[in-house]
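# below is the sequence, then the predicted model.
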Amino acid sequence: MLTVGDKFPSFDLKATVSTDPKSAFAQITDQSDAGKWKIFFFWPKDFTFVCPTEIAAFGKLNGEFNDRDAVVYGASTDSEFVHHAWRVHHEDLKALPFPMLADIKRELSTELGILDKTEGVCLRATFVVDPEGIIRHVSVYDLSVGRNPQEILRTLDALQTDELCPCNWNKGESTLQAA
């Protein structure tokens, strides 16, 4: 699995960006939103139970990520059409403010090393990538356990200070000074 300090892989994927059939899809690459911090979070499957709780939670924090010059991308190995159908039929996902990437060939998830060995779907992996494309944070959860998007936001805040941040540090608090 790729980890902190590694370059995030190049990719070129179709994405679902709205529920409107006329403008529902877009092409997203590693060069999209160049120069910004990027949050990539992966989930196992569309039309499941834990996944929409996480996706909706990231959606609610999207403005907070944008305020920090960061963009959010959600992804799974489902197609853009499955993503679209899920958004249309799930109330919490209809107005989702970020793209849902379709890694149907499993190229990106394979290169990242986040495919579950038994199920062949993405683990609940999250990557925080800096503006130069370097992975600065990785977290991976079991298929059955949802993650905490608020913790990803806190981690982004800490990374953006470029300072030493103690345990449970929150934006606005003092950082550590090396002696």
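Ah, there it is. Numbers count the residues shown, from 1 in each chain.
# for the rest of this, base every contact and every neighbour count on C-alpha atoms.
Will do.
# any chance you could map the helices in the chain?
Taking DSSP state H as the criterion, the chain carries its helices at 51-60, 62-67, 80-89, 107-112, 149-161.
# between these, which gets nearest to residue 18?
helix 80-89 (7.5 Å; CA to CA).
# residue contacts, the residue lying closest to residue 159 once chain neighbours are set aside?
Take residue 159 and drop its neighbours on the chain: the residue closest to it by CA to CA, 6 or more residues apart in numbering is residue 136, 7.6 Å away. If you count contacts by CA atoms under 8 Å, 6 or more residues apart in numbering, residue 136 has them with 3, 4, 5, 127, 128, 129, 130, 159.
# what separation do you get for the closest residue to residue 176 other than its chain neighbours and residue 157?
Closest residue to residue 176 apart from its sequence neighbours, by CA to CA, 6+ apart: residue 164 at 5.2 Å. Using CA to CA, to the nearest Å, residue 164 is found at 12 Å from residue 157.
# could you check which of the two has the larger neighbour count?
residue 157 (18 against 14; other CA atoms under 10 Å).
# shouldn't the more buried one be in contact with residue 172?
No. Residue 157 is not in contact with residue 172 according to CA atoms under 8 Å; the separation is 9.3 Å.
# before we go on, here's another structure to hold up against the first:
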Amino acid sequence: MNTLIAKKAPNFTANAVLNGKDIVPNFTLAQFKGSKYVLLFFYPKDFTFVCPTEIYAFQEKMNDFESRNVQIIAVSTDTEQSHWAWLQIPKEKGGIYGVTYPIVSDINKTISHNYGVLSANWICNNNEELKATGEIIAYRGLFLIDKNGIIRHLLINDFPLGRNVDEAIRMIDALQYYEKSGEVCPANWKKGEKSMEASHSGLLDYFSS
């Protein structure tokens, strides 16, 4: 399986809901290149159970992402109308009212396919009928894209496994620290902790300190 790590993030243009209320056409990933980092995450379905916990978890950390110049973008294979309807329903009634970052409609499933997170297998049988095994929806994929449009971190979870938003922030901190200092970040590194020089001598200095 080929990986997208360290490669150019596939661009897309699609319908999306902005600010929890505005359906817009031609929303594109490319608009952020050169100006913002992007945290792009996929989720399986609107009107489900684990998905809103993740969607709200990203919203609750919005100030942390904005202070790091990161644009959050969510994607699922539902329609933009479905996104909009879900956004109008309060949290206590199973909705995601109050979420402000863009939620993109991948109704054609091309975005999910290009990022390698589309579930199920499908074939065209001898009767020229398209057959699928399981639902053709997105796994819980997460992609950290730098300001040059390069994917620097990715994570793909199966449907039952929700993601850790604090870990996504930690990875952003690690990337931005590396870009600024040129030093690399060891296991479990957190902002403010000791890093490592990207050399053999730096490695020895780290473990002898």
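Everything's here; your move. Quick caveat, the model's predicted, so the values are computed rather than measured.
# got a TM-score for the pair?
Once superposed, the chains reach a TM-score of 0.93 (TM-score structural alignment, normalised by the length of structure 1), with 176 aligned residues with a CA RMSD of 1.4 Å.
# what's near enough to touch the most centrally placed residue in structure 2?
Taking CA atoms, centre = their mean, the centroid of structure 2 lies closest to residue 41, which sits 2.1 Å from it. Listed by CA under 8 Å, 6+ apart, the contact partners of residue 41 of structure 2 are 72, 73, 74, 75, 140, 141, 142, 143.
# likewise residue 58 of structure 2?
Per CA under 8 Å, 6+ apart, neighbours of residue 58 of structure 2: 72, 165.
# what lines up with the residue nearest to residue 159 of structure 1 in structure 2?
In structure 2, the residue paired with residue 136 of structure 1 is residue 152, using TM-score structural alignment.
# one step back: out of everything not next to it in sequence, what's closest to the residue nearest to the centre of structure 2?
Closest to residue 41 of structure 2 by CA to CA, 6+ apart is residue 142, at 4.3 Å.
# tell me the counterpart of that neighbour in structure 1.
Residue 142 of structure 2 maps onto residue 126 in structure 1, by TM-score structural alignment.
# next up, the contacts around that match.
Contacts of residue 126 of structure 1 by CA under 8 Å, 6+ apart are 39, 40, 41, 42, 137, 138, 139, 140.
# hang on, the earlier thing: and the helices of structure 1 as a markdown table, adding distance to residue 30 of structure 1?
Below are these laid out as a markdown table (distance: least, CA to CA, whole Å):
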| stretch | distance to residue 30 of structure 1 |
| --- | --- |
| helix 51-60 | 20 |
| helix 62-67 | 18 |
| helix 80-89 | 17 |
| helix 107-112 | 11 |
| helix 149-161 | 19 |
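# closest one to residue 10 of structure 1 among these?
Using CA to CA, the nearest of the helices of structure 1 to residue 10 of structure 1 is helix 107-112, at 8.0 Å.
# so which bit of structure 2 is that closest one matched to?
By TM-score structural alignment, helix 107-112 of structure 1 lines up with residues 110-115 in structure 2.
# contacting residues around that stretch?
Under CA under 8 Å, 6+ apart, the answer for stretch 110-115 of structure 2 is 4, 10, 12, 42, 76, 77, 106, 118, 137, 138.
# what of stretch 18-34 of structure 1?
Stretch 18-34 of structure 1 is touched from outside by 9-17, 71, 80, 84, 87-88, 94-96, 101, 131, with contacts defined as CA under 8 Å, 6+ apart.
# next, the buried residues of that stretch.
Buried residues in stretch 18-34 of structure 1, defined by neighbour count with 16 or more other CA atoms under 10 Å: 18, 19, 24, 25, 26, 28.
# I appreciate the help and will end here.
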